[in-house]
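Chemist: Got a sequence here, can you model it:
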Amino acid sequence: MIDHNSFILSVLDHSPQATAIYDHADLNIAYANQVMLEIWCADTSVIGTTLCKAFPSFAQEGFSSILKNVWKTGITYRAQDVAATIVAGDKHIKRFFDFEYKALLDDAGQTHAILHTASDVTERNLTNRRMERQRDELSLSYKLDRFANTLAHDLKNPLSVLKLGNDFLSRNTYASADVTKRWYKNFAESIQNIESIINQTLQLNEVRGVKNIAAIVEIDKKIGGWIDEVKLNFPNQHMEFKLGQLYPVSADKGTVYQIFANLIGNAVKYAKEADAYLHIYSESTNNGIVYVFEDNGIGIPEDELSQIFMMQVRGSNAVHRSGTGIGLSLVKDLMEFMGATINLSSALGKGTIVRLFFPHGVEEC
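Modeler: Predicted coordinates for the structure are as follows:
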């Protein structure tokens, strides 16, 4: 009688695809084929140990955190062209990978293993970078189209606050001093956000010689106002906001506002009807700061994830909700403009997880 487990492992042994299996929440390495061991610059002695113990650099770069989140949520995570530091003796080698952490679920819907597959795409990454450096600027018509769409999309939130406040104060001429003062504070913040959006959009549509001005953005002091602004625009949506550790990031203030406002707005817009939440937290790694936006909304169909960052593309399950399909495309553009990255994983009916990576030491973009 065939031992199916042994048979499957023997097939994986001969697979050209780098493959590993983790069989416990502590990320115990239960299996790794030779291709994966070569990528790791390791031997079979790592099997039976945890990923964090065998490869401390992976924990420091945030990969173990992603894996643990996959185990907890049961939502598969995929990413492309992600940099990782491979430690081989005294050498630290930077490589780029496409990879997938696939959650394997039991009959009860609980994770019992994670299947990790990876491809070394360093050569492809270098080739693409060379091509990007040689690529001509986008056509004027496309740039003008992006310019108009960006302004129309991102100015909605702060302009709505100004309109709502003006309508309220017009109808309530005898409002208390505290209420009036609160609205004037909202007006000032909205005007500042409008200025930031216009300035940043102009930069995105000018020549590459324009530099992005980086500063320390204290997210913990800003995010409350950004959330309030979004809530004013969706008064009928009820969502719990869970805020964890919020590290400061080095980036352009206006750009960070646009990114966070879009992601918070998306979570509220596509929230489920009851017990909706958005958990926002950050993690510090050796290479930079990771921000995570984790919601339990309607999710995105798996076969549509590859196109979700394209202009004016929305999930097929979102057609009955208002939206333009510009938000995620714009967020990706803004992140890349700063030299940062975005990855997204989602499960239909379970929610979406967005991870933003802001690298250390990026003074200019």
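
Chemist: drop to CA atoms for contacts and neighbour counts, all remaining ones
Modeler: Will do.

Chemist: So what touches stretch 190-209?
Modeler: Residues from elsewhere that reach stretch 190-209, judged by Cα atoms under 8 Å, 6 or more residues apart in numbering: 143-144, 147, 150-151, 154-155, 158-159, 161-162, 210, 212, 253-255, 257-258, 337.

Chemist: what's the neighbour count on the nearest residue in space to A18 that is not next to it in sequence?
Modeler: Distances taken as Cα to Cα, 6 or more residues apart in numbering put M36 closest to A18, at 4.3 Å, once the chain neighbours are dropped. Counted with other Cα atoms under 10 Å, residues neighbouring M36 total 23.

Chemist: again with Y281
Modeler: 17.

Chemist: R321: what secondary structure?
Modeler: coil (DSSP: H, G, I helix; E, B strand; the rest coil).

Chemist: My guess is it contacts Y270. True?
Modeler: Yes - the criterion here is Cα atoms under 8 Å, and R321 meets it with Y270 at 7.5 Å.

Chemist: Going by how many neighbours each has, rank these two and give me the top one.
Modeler: Y270 (22 against 9).

Chemist: so the more buried one makes contact with H320?
Modeler: No - using Cα under 8 Å, Y270 makes no contact with H320, being 10.2 Å away.

Chemist: ok but I216 is inside a strand, no?
Modeler: Yes - per three-state DSSP, I216 lies within a strand segment.

Chemist: distance of the residue lying closest to it once chain neighbours are set aside from T180?
Modeler: Nearest residue to I216, sequence neighbours excluded (Cα to Cα, 6+ apart): S250, at 4.6 Å. Per Cα to Cα, to the nearest Å, S250 is found 34 Å from T180.

Chemist: Give me the more crowded residue out of these two.
Modeler: S250 (22 against 17).

Chemist: Checking that one next. Helix, strand or coil?
Modeler: S250 is classified as strand under three-state DSSP.

Chemist: cool, A79 as well?
Modeler: A79 - assigned by three-state DSSP - is strand.

Chemist: cool, D275 as well?
Modeler: Per three-state DSSP, D275 ends up coil.

Chemist: so how many other residues sit close to I194?
Modeler: 21.

Chemist: for I114, same thing?
Modeler: Around I114 there are 27 residues (other Cα under 10 Å).

Chemist: Another for comparison:
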Amino acid sequence: MHINQLRCEDEAIQFCGQIQEYGFLIVADRKRLIVAASENCSHWMDLTSTGILKTSVNQLINNILPMSVMAIEASITSVYGQPVDKRFVHEISLGTSDFYLSIYGDCDHLYLEFEKRQSTAISSLIQIQSYVQQIEQTSAIWDILCQCISNVIGFDRVMTYRFKEDNSGHVVAEKVKPGLTSYLGLHYPEFDIPRQARDLYLTQLTRHTSDIHSPTYPIHALQDEPIDLSASALRALSPIHLQYLEHAGVRASISFSIVAHGKLWGLVTCQHQSAKAIDLSQRQLAMLLTKYAVSRYLIMEKENDLYIGKQVKEFELALKEKLLLGSSMPELMPDIAEQLCKFTRADGFAMVNKGETFVFGSSPTVTQVRQIHAFINKKSEKSFYKREDFRKKFGLTLGVTDADFAGVVKMDMDSSRTYSLLWFRREQAIERLWAGKPEKVMAYDQENQVFVPSPRSSFDAWKEMVNGIAPSWSKSDIYFMKRVRKLIRESLLRKSQEIHTLNQELIQLNNALDTYAYTVSHDLKNPLSVIKLSVQMLQSKKGLSSELLGRLTDNMKDASELMEDMLDKIYECSKVKQFRYEPTVIQTEQLIPQIVAHCQTLYTAQHCQFTIGELHPIHGEPTLIYQLFSNVISNAIKYSSKQADASVHIFSVQTNGKVRYTIEDNGIGIPQDELKHVFDMFKRMSNSSNFDGSGVGLAIVKRIVERLGAQVDVESEIGKGTIFHLYFPN
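Modeler: Below you'll find the model as predicted:
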């Protein structure tokens, strides 16, 4: 059998359609035509609520407030389409009665709220200043706020009520009339202030009823749709709320919202045993003091955060230093575990890193920690997990009911979730006092055949023992944990970068070794060929002249010395990560003709015409300079050697603070689309198949100019020749 049941949170209290008796309400649309009015407006105007519907707000103001038309018109213009907390208040008179006229609006409606002024006078400016000073000079902010508001409104009880994470709440401060029972420390269940009521406390920061037994008046509207009274100070209380107050022995009530960080932190709740209306000016002063107390609370919270932050910063710096020096977290654990517990107020700590587990303090065993870690990974995909009743909820499943902890925080260091830090807290068994037994009461409505919420009838203190739950982790605790995670992640990233750098260095070294091998196999061919040719001439020809004999032996001597020098440099390069040299001034007047002579002999190009212009000195390393020019000049001679009118021009000029050497030939040239690949290793041009070569020479040229801090450019046209430009820094 299905039983219909109306939940308390389903009650649309902002659309109750009723207002309290100490004022009246008029609502207009965007065209300023009155679309709704409370029935009791006729108590103070010679108009009925239905009689003014469809009339113009401007016309109404002209009729009832002719002296205030301009000021009210300006307020009306300013509030249209604005948030409901932007409102203007005018002090006016209607007949013999004084009112406050509050003007506010939303996207669709304009609200004119007339509230009767009370005879009670607002405190003097000196007294207001005294209240502010009292709040400013104390750390017991909420106690002093209760005292100040009690002085302003004179209610029997003023208490500060703070919401908890589960939306239940408890009284943290109180100023109570002598002889009344204190509610200080009492807890109230979440359903005492349901969700929609909490939402409205953020829209309308002040809520007042002067007498729960006073009549309320309906709102008559043109349309059948209810008027939204979320921002109305006159809105009538829910019948359930009125019964709740009656059961609590309260006849008049005021509440002021405590909003911190954009959320409803709590309420200043004021109760009086007899009917009592509080003037709007007094309520605004109380709300002002509440806002000031919130500001002071946030400042103190910030100061505390700064103090904790300073301690955390000192720890972070020490930890960062150790991590930068190369220590790993597993190595540091024995030294820092105690501080990791101290800054988070934890009783135990553990680290799981793949197969390695470290535990400290009041923690489960290594085996249990691994079970908990694996269980949380399976249960939640979040990198940050916390639960204060973890053992109570899952202890039996995991077989850790005997472990000395209640709550746990798990924080993952990496995306694999195999590296995590865990903090543990013991249970904190407490005796919680409730204002009445925290259970929902439902009554059966025979007429509508539905169960409806019924307010609790007893508020006698009810004790509850809370076991198996650890104290909640605060924002500063969690902040510290996340800071530690950031440091560890930075350390892991730095080590990852170091490994990447080492890999890059290995790649460079391997490339360098490749270069050495290619140099040995390629550049040593020229001097070896010179020696070979000289030996062949000595063997094949008898009776050589002393002049030719001397020239051949000099060639062999020069070639062997060059080979020895090149091998020394190659060996030197192989011992260091980066080839270093002291630049020297190199005169090329003898070097370049020597290279030309060797290449002519190598490629049998005695017919090749050489033009050698001015050769400026350059800075560099002799062996590298020899290799550089040898490769470029040998290519020029080789690829022009089959031309009948083969020619090579070599000259240098000073330009833009550099020395530019130009080697120009009239050889086969390089196809335009292949020029960009001319310096690639093992890359041979498509028209070079009739010439010997390995495609290594120009790759070596490119690497040498990079080491020397020089530059190389090439111009070429197929069938017309090639021009190399070498730029050396002065």
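
Chemist: Where in structure 2 does the strand ranked longest in structure 1 fall?
Modeler: Looking across structure 1 with DSSP state E, the single longest strand is strand 91-105. Under TM-score structural alignment, strand 91-105 of structure 1 has no counterpart anywhere in structure 2.

Chemist: helices or strands up against that strand?
Modeler: helix 63-73, strand 77-88, strand 111-120, helix 122-134 (3 or more Cα pairs under 8 Å, 6 or more residues apart in numbering; DSSP states H and E).

Chemist: Find me the equivalent region of the first one in structure 2.
Modeler: The alignment of helix 63-73 of structure 1 onto structure 2 (TM-score structural alignment) finds no residues at all.

Chemist: Wait, a helix at A636 of structure 2?
Modeler: Yes - under three-state DSSP, A636 of structure 2 sits within a helix.

Chemist: excluding its backbone neighbours, what's nearest it?
Modeler: Closest to A636 of structure 2 by Cα to Cα, 6+ apart is D665, at 5.5 Å.

Chemist: And F679 of structure 2, by the same measure?
Modeler: Nearest one to F679 of structure 2, counting by Cα to Cα, 6+ apart, is A699 at 4.6 Å.

Chemist: and what of A261 of structure 1?
Modeler: Nearest non-adjacent residue to A261 of structure 1 (Cα to Cα, 6+ apart): W226, at 6.2 Å.

Chemist: Strands of structure 1, start to end?
Modeler: Along structure 1, counting by DSSP E, strands occupy 18-22, 29-32, 77-88, 91-105, 111-120, 215-217, 240-243, 249-251, 277-284, 288-295, 341-347, 351-359.

Chemist: Could you check how far the third one is from the centre of its chain?
Modeler: Which is strand 77-88 of structure 1. 16 Å (Cα atoms, centre = their mean, to the nearest Å).

Chemist: so stretch 9-24 of structure 1 corresponds to what in structure 2?
Modeler: Going by TM-score structural alignment, stretch 9-24 of structure 1 sits over no part of structure 2.

Chemist: quick check: the helix or strand hosting H241 of structure 2 aligns to which part of structure 1?
Modeler: Counting by DSSP states H and E, the secondary-structure element that holds H241 of structure 2 is helix 239-247. Aligning helix 239-247 of structure 2 against structure 1 (TM-score structural alignment) gives no matching residues.

Chemist: Quick check: buried residues in that helix?
Modeler: 240, 242-246 (16 or more other Cα atoms under 10 Å).

Chemist: re the thing from before, what is the neighbour count of the residue nearest to F679 of structure 2?
Modeler: So A699 of structure 2, with other Cα under 10 Å, has 19 neighbours.

Chemist: In contact with it, which residues?
Modeler: Applying Cα under 8 Å, 6+ apart, the residues contacting A699 of structure 2 are 678-682.

Chemist: Could you dump these into TSV with neighbour count and distance to I153 of structure 2 added?
Modeler: Formatted as TSV, those follow (neighbours: other Cα atoms under 10 Å; distance: Cα to Cα, whole Å):
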residue	neighbour count	distance to I153 of structure 2
V678	18	92
F679	18	91
D680	15	90
M681	17	91
F682	14	94
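
Chemist: Map I300 of structure 1 across to structure 2 for me.
Modeler: I300 of structure 1 maps onto I670 in structure 2, by TM-score structural alignment.

Chemist: Can you report how many residues lie near that match?
Modeler: Around I670 of structure 2 there are 22 residues (other Cα under 10 Å).

Chemist: need the contact list for N157 of structure 1.
Modeler: 229-230, 233.

Chemist: Helices - which of those land there?
Modeler: 229-230, 233 (DSSP state H).

Chemist: May I see the residues you listed arranged in TSV, with distance to T117 of structure 1 and neighbour count as well?
Modeler: As requested, those are arranged in TSV below (distance: Cα to Cα, whole Å; neighbours: other Cα atoms under 10 Å):
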residue	distance to T117 of structure 1	neighbour count
E229	41	21
V230	38	21
N233	42	19
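
Chemist: Could you single out the nearest of those to R130 of structure 1?
Modeler: V230 (39.7 Å; Cα to Cα).

Chemist: Which position in structure 2 pairs with that closest one?
Modeler: V230 of structure 1 maps onto C599 in structure 2, by TM-score structural alignment.

Chemist: thought its match was touching I637?
Modeler: Yes - with contacts counted by Cα under 8 Å, C599 of structure 2 reaches I637, the gap being 7.1 Å.

Chemist: Overlap of the contact sets of these two?
Modeler: Counting by Cα under 8 Å, 6+ apart, the residues touching both C599 of structure 2 and I637 are A605.

Chemist: related to what we said a few turns ago, hang on, isn't the residue nearest to I216 of structure 1 packed against A340?
Modeler: No - taking Cα under 8 Å as the definition, S250 of structure 1 is not a contact partner of A340, at 10.6 Å.

Chemist: joint contacts of these two?
Modeler: Common neighbours of S250 of structure 1 and A340 (Cα under 8 Å, 6+ apart) are F358.

Chemist: With adjacent residues omitted, what lies nearest to the match of V230 of structure 1?
Modeler: C599 of structure 2 sits nearest to S634 (Cα to Cα, 6+ apart), 5.7 Å away.

Chemist: distance of the one you found from F256 of structure 2?
Modeler: Between S634 of structure 2 and F256 of structure 2 the computed distance is 94 Å (Cα to Cα).

Chemist: Alignment lookup: A188 of structure 1 to structure 2.
Modeler: In structure 2, A188 of structure 1 lands on K557 (TM-score structural alignment).

Chemist: err, N287 of structure 1, not the other one
Modeler: Match for N287 of structure 1 (TM-score structural alignment): G657.

Chemist: Tell me who's in contact with that match.
Modeler: Taking Cα under 8 Å, 6+ apart as the test, what G657 of structure 2 contacts is 729-730.
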